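Q: Everything below, folded, please.
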Amino acid sequence: MSFLAGFDALLLARAQFAFTVSFHIVFPAFTIGLASYLAVLEALWLRTGRELYLNLFRYWLKIFAIAFAMGVVSGIVMSYQFGTNWSVFSDKAGPVIGPLMAYEVLSAFFLEAGFLGVMLFGLNKVGPRLHFLATLMVAGGTFFSAFWILSVNSWMQTPQGFGTNEAGQFVPLDWWAIVFNPSFPYRLVHMLLAAYLTTALVVGAVGARHLLRDRSNKGARKMFSMAMWMLAVVTPLQIVAGDMHGLNTLEHQPAKVMAMEGHYRSHPDGAPLILFGLPDQAAGEVRAAVEIPKLSSLILKHDPNAPLAGLDTIARADWPPVPVVFWSFRVMVGLGFAMLALSLWSLWARWRGTLYASPWLHRAAVAMGPAGFVAVLAGWVTTEVGRQPFTVYGLLRTAESASPLQAPAVAASLVAFVLIYFAVFGAGTLYILKLMSHAPHRGESGPETGMPIRTAGVTPAPAIDADRMQPAE
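A: Model (predicted):
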């Protein structure tokens, strides 16, 4: 651990939390969307009676189970860090964030844990209708989990509804104001849409990979078609939601937006949009900037000549690390427009009737498979690093939130986390990729497992092929 000897305990504690949360967030970002996708597949099976949907449901259910388990395990570890590395933060903010995190356990986790077993193993035991209810409950549990966790994080970004006691703790005064703080609705919508996009890109990549091998595979065709529809619908919504979220951030966390835009100095006559450049934190400028005049004011104020304040209006001690925020924001936005391009390409191919016969489209979809995860991570880096140097924005500094630990102790736990996480979750990820490498069931001759499915009481409607809008073969 000699390579960590030059770092202090605070930086190591921040690195440890960043590492664990980065590993954790990729799993919920996938399972939130995948749970909803499974519910749609099962609903389509019950509605149409087509075994194609049941086969796809079984295919993705195995992957969901493993990703869900890894998400739960990676999330449990994070809660311990509040007590070990961030005890001062836990003491100061605990009266507010503690109950919110307990609500997540009482609602989301109990809902997921109560119905997950039925969803995974109960189709042949409880019947299709009750099993579908269990699938809906699990999908609902993932939503509630995101609801409460984002409420906690959003309160740290835009705190309200609290007071302070003699011990300097934040104490709740208005729970409605705490839960529904100013940034929460925007961040919840933004994150849920990101989860749906992440899942659509993964499903689309898997479908595209198998279409490259066998263009006639009905399972691969169906999952690719559904994924591209989701991408085409959700990507424009995400761009609009992101714009609204940015305007909300400008109102409540202007320093974060200044860092995102690279605005070290104020622009009284309209601010340019800096496309690329090299932010220099010490000099307070973006070197070699490639910019479009007045476009930032047009985007943020809807007026090209509107003045925009820069970081020169804020004390330097309160500046976030601009280079990190500047580039993570551009990675997120760049991938968002790449998703839009892929969705438009898929619409063009669908209109021409070549959705399943466009190998370059399929290769692009495979290449874009991990893009949702990268965009989510870039978005979280923008959000969390942009809040610095505070844990509770404007009220509690990160340097004042850490536990009184020595650097070697934090370094030891960080190294342990890195080794264990890469070993355990790396193996789990490789197994998921192995499952994805197997082609879905080619046709509709029956479930892959060959197990009987009790469909008593289910009256399927005439099967319709949604891709051709005509009766299925």
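Q: Please make it C-alpha for all contacts and neighbour counts, starting now.
A: Noted.
Q: Who are the contact partners of A289?
A: A289 makes contacts with 274-278, as judged by Cα atoms under 8 Å, 6 or more residues apart in numbering.
Q: you'd agree it is in a strand?
A: Yes - according to DSSP: H, G, I helix; E, B strand; the rest coil, A289 belongs to a strand.
Q: Which helix or strand contains the residue lying closest to H441 once chain neighbours are set aside?
A: Closest residue to H441 apart from its sequence neighbours, by Cα to Cα, 6 or more residues apart in numbering: G219 at 5.9 Å. Here G219 sits within helix 218-252, counting by DSSP states H and E.
Q: For that helix, buried residues please.
A: 218-232, 234-236, 238-239, 241-250, 252 (16 or more other Cα atoms under 10 Å).
Q: hang on, the earlier thing: what separation is there between the residue nearest to H441 and V240?
A: Using Cα to Cα, to the nearest Å, G219 is found at 32 Å from V240.
Q: Next, the structure of the following sequence, for comparison with the previous one:
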Amino acid sequence: METLAISTEMLSRIQFAVNISFHILFPSITIALAWLLFYFKIRSHLSSHPVWMRAYRFWVKVFALTFALGVVSGITMSFQFGTNWPGFMETVGNIAGPLLGYEVLTAFFMEATFLGAMLFGMNRLPAWFHTLSTLLVSLGTTMSAFWILALNSWMQTPQGFEMIDGVAHVTNWWDVIFNPSFPYRLMHVLLASGLTACFLMAGISAYRILKGDKKRAPKLALKTSVYSAALLIPLQILVGDLHGLNTLEHQPQKVAAMEGVWETDRGVPLLLFAIPDEEERTNHLEIAIPNLASLILTHDAQGEIKGLNEFEDRHPPVKPVFYGFRIMVGLGVLMLVVSWTASIYFIRKKELPTWLNKTFLYMTFSGWVATLAGWYVTEIGRQPYLVSGVLTTEQAATTIAPGNVGFSLFLYSIVYLALLVAYIQTLFYMARKSVEVDEFQTMDFSLKQKSNDLQKEAAAHVS
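A: Predicted structure coming up:
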């Protein structure tokens, strides 16, 4: 019976990972992309130049497609609380339920309502109302992130509640929402969304340019996204540092796994690479910089960091947290280098060279990889708890037959893979179609111009 329960729990964890991994891809784009669209609208009003609306029209279609997939995949997330994790809602449903409800009432309804105006009202609604609709959708996406991150942060650093007969009851909603890790997680996710959307926009715009698109709109979108990324990545580094200090205070076992620290020590080196070994409780093939982990995490080169051995079996799996953190940080550094390099070209009024456009194309979905890596560090780093110190993953898991979970996991995986491939193909199809339309419009304009010139010459000759 114990083997059966563990098997079911593991399958449920994998299924939740598949669902959340697919779902998070789309909000990580739409949260920030909505604000980029609002920026395009404001610039269109201020300059009255049609290029801003051309950029808006292309990217609002991308937003709509991405938003739709985010909604569809988000619906399946709520099903799992009842089917795979009944212990979660039974124990903390008094907190999770209202927070999820607030997200629907204050955010999703506003997004869904005014998205229609964004898509179909450009030529039907007053310009000010269409711009207002874009602003409200932008606010809605951010509010959605606010409530979801409030719940997730509470699960990481719970407060503002009391346990009565094994059930959590709220004592202070302010403390629940604004729990110790919430401000750092919210800013970290919003900035991550900004970088994800910027590199998506840069990659697709670079693709259009590489395909021969000579219009100003893709160049404008590329420049906007590059400058935005160049500004956001230093902020992300700063917020990441503050987030690390907060995590060290409230979840030291997660930090120990991120850094591969087994024994509590001072002057801990930063491991650029290592192979953690949980059986031997050590690392192999370490490449380290002396004292740097202590300096970064405590702002003191001799600062103390607790090791994993302090927590016995109450610490997360080390390898996924250790490697996930390095993938996230490595991509962040690469984003910094690429965005600043491109910004220098733009500041000098130069076109980006082909190799740099290709780099942006290859990094189109780099934000996705970094976001998923960071999300895995956060979620796996909380194990063995679902709600830190309150509810373990094992306690919350369902006891249904593992075959039932395995079958639904298989179906989810197939559908999500197909949708992901279709989404990526559609994005690049839209980009190619835009190039073809631009070429046709340019050719059509040239033919009309030549026809007008010939008519003028004929009229002059007759006269």
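Q: picking that back up, packing partners of the following helix or strand past the helix holding G219 of structure 1?
A: The element immediately downstream of helix 218-252 of structure 1 (helix or strand, assigned by DSSP H and E) is helix 254-261. Where contact means 3 or more Cα pairs under 8 Å, 6 or more residues apart in numbering; DSSP states H and E, helix 254-261 of structure 1 is packed against helix 218-252, helix 322-352, helix 371-387.
Q: With distance to L308 of structure 1 added, can I get the ones you listed in CSV?
A: Formatted as CSV, those follow (distance: least, Cα to Cα, whole Å):
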stretch, distance to L308 of structure 1
helix 218-252, 10
helix 322-352, 17
helix 371-387, 18
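Q: picking up where we left off before, where's the helix holding G219 of structure 1 relative to the chain centroid, distance-wise?
A: Helix 218-252 of structure 1 has its C-alpha centroid displaced from the chain centroid by 12 Å (Cα atoms, centre = their mean, to the nearest Å).
Q: matching residues in structure 2 for it?
A: Counting by TM-score structural alignment, helix 218-252 of structure 1 pairs with residues 216-250 of structure 2.
Q: What's the average distance for the matching stretch when superposed on structure 1?
A: When structure 1 is superposed, stretch 216-250 of structure 2 averages 0.7 Å from its matched positions, counting by mean Cα distance after the TM-score superposition for structure 1.
Q: Same check on stretch 329-344 of structure 2?
A: Taken over the aligned residues, the distance from stretch 329-344 of structure 2 to structure 1 averages 0.8 Å (mean Cα distance after the TM-score superposition for structure 1).
Q: buried sites along that stretch?
A: Going by neighbour count (16+ other Cα under 10 Å), the buried part of stretch 329-344 of structure 2 is 329, 331-332, 335-336, 338-340, 342-343.
Q: farthest pair in those?
A: Between any two of the buried residues of stretch 329-344 of structure 2, the greatest separation by Cα to Cα is 21.0 Å, found for V329 and S343.
Q: What is the strand or helix carrying R47 of structure 1 packed up against?
A: Of the helices and strands defined by DSSP H and E, R47 of structure 1 is found in helix 9-48. Judged by 3+ Cα pairs under 8 Å, 6+ apart, helix 9-48 of structure 1 is in contact with helix 51-84, helix 128-157, helix 184-213, helix 371-387, helix 407-437.
Q: want to try a markdown table for those helices, with distance to F19 of structure 1 and mean neighbour count as columns?
A: Output for those, formatted as a markdown table (distance: least, Cα to Cα, whole Å; neighbours: other Cα atoms under 10 Å):
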| stretch | distance to F19 of structure 1 | mean neighbour count |
| --- | --- | --- |
| helix 51-84 | 10 | 18 |
| helix 128-157 | 17 | 22 |
| helix 184-213 | 19 | 24 |
| helix 371-387 | 11 | 22 |
| helix 407-437 | 8 | 15 |
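Q: want to try CSV for those, with distance to S90 of structure 1 as columns?
A: As requested, the helices and strands packed on helix 9-48 of structure 1 are arranged in CSV below (distance: least, Cα to Cα, whole Å):
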stretch, distance to S90 of structure 1
helix 51-84, 6
helix 128-157, 12
helix 184-213, 21
helix 371-387, 17
helix 407-437, 17
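Q: Mind checking the ones you listed for the one nearest to Q16 of structure 1?
A: Comparing those against Q16 of structure 1 with Cα to Cα, the closest turns out to be helix 407-437 (5.4 Å).
Q: mean shift of that closest one relative to structure 2?
A: Counting by mean Cα distance after the TM-score superposition for structure 1, helix 407-437 of structure 1 comes out at 1.8 Å.
Q: now that helix and helix 184-213, what's the angle there?
A: Orientation check (axes from the mean of the first three to the mean of the last three Cα atoms, to 10 degrees): helix 407-437 of structure 1 against helix 184-213 gives 50 degrees.
Q: what's the following helix or strand after helix 407-437 of structure 1?
A: Assignment by DSSP H and E places the next element after helix 407-437 of structure 1 at strand 464-465.
Q: Find me the equivalent region of that next one in structure 2.
A: So strand 464-465 of structure 1 sits over no part of structure 2, by TM-score structural alignment.
Q: what's the answer for stretch 390-400 of structure 1, then?
A: Mapped onto structure 2 using TM-score structural alignment, stretch 390-400 of structure 1 spans residues 385-395.
Q: okay, how far is it across the matching stretch, tip to tip?
A: End-to-end distance of stretch 385-395 of structure 2 (Cα to Cα): 9 Å.
Q: Give me the buried positions along that stretch.
A: Going by neighbour count (16+ other Cα under 10 Å), the buried part of stretch 385-395 of structure 2 is 385-388, 391-395.
Q: Can you tell me the SS state at A274 of structure 2?
A: A274 of structure 2 - assigned by three-state DSSP - is strand.
Q: count of neighbours near it?
A: Residues within reach of A274 of structure 2, counting by other Cα atoms under 10 Å, total 18.
Q: With R281 of structure 2 instead?
A: By other Cα under 10 Å, the residues close to R281 of structure 2 number 13.
Q: so what's the residue lying closest to G97 of structure 2 once chain neighbours are set aside up against?
A: Spatial nearest neighbour of G97 of structure 2, excluding adjacent residues (Cα to Cα, 6+ apart): M89 at 7.8 Å. Contacts for M89 of structure 2 (Cα under 8 Å, 6+ apart) come out as 81-82, 96-97.
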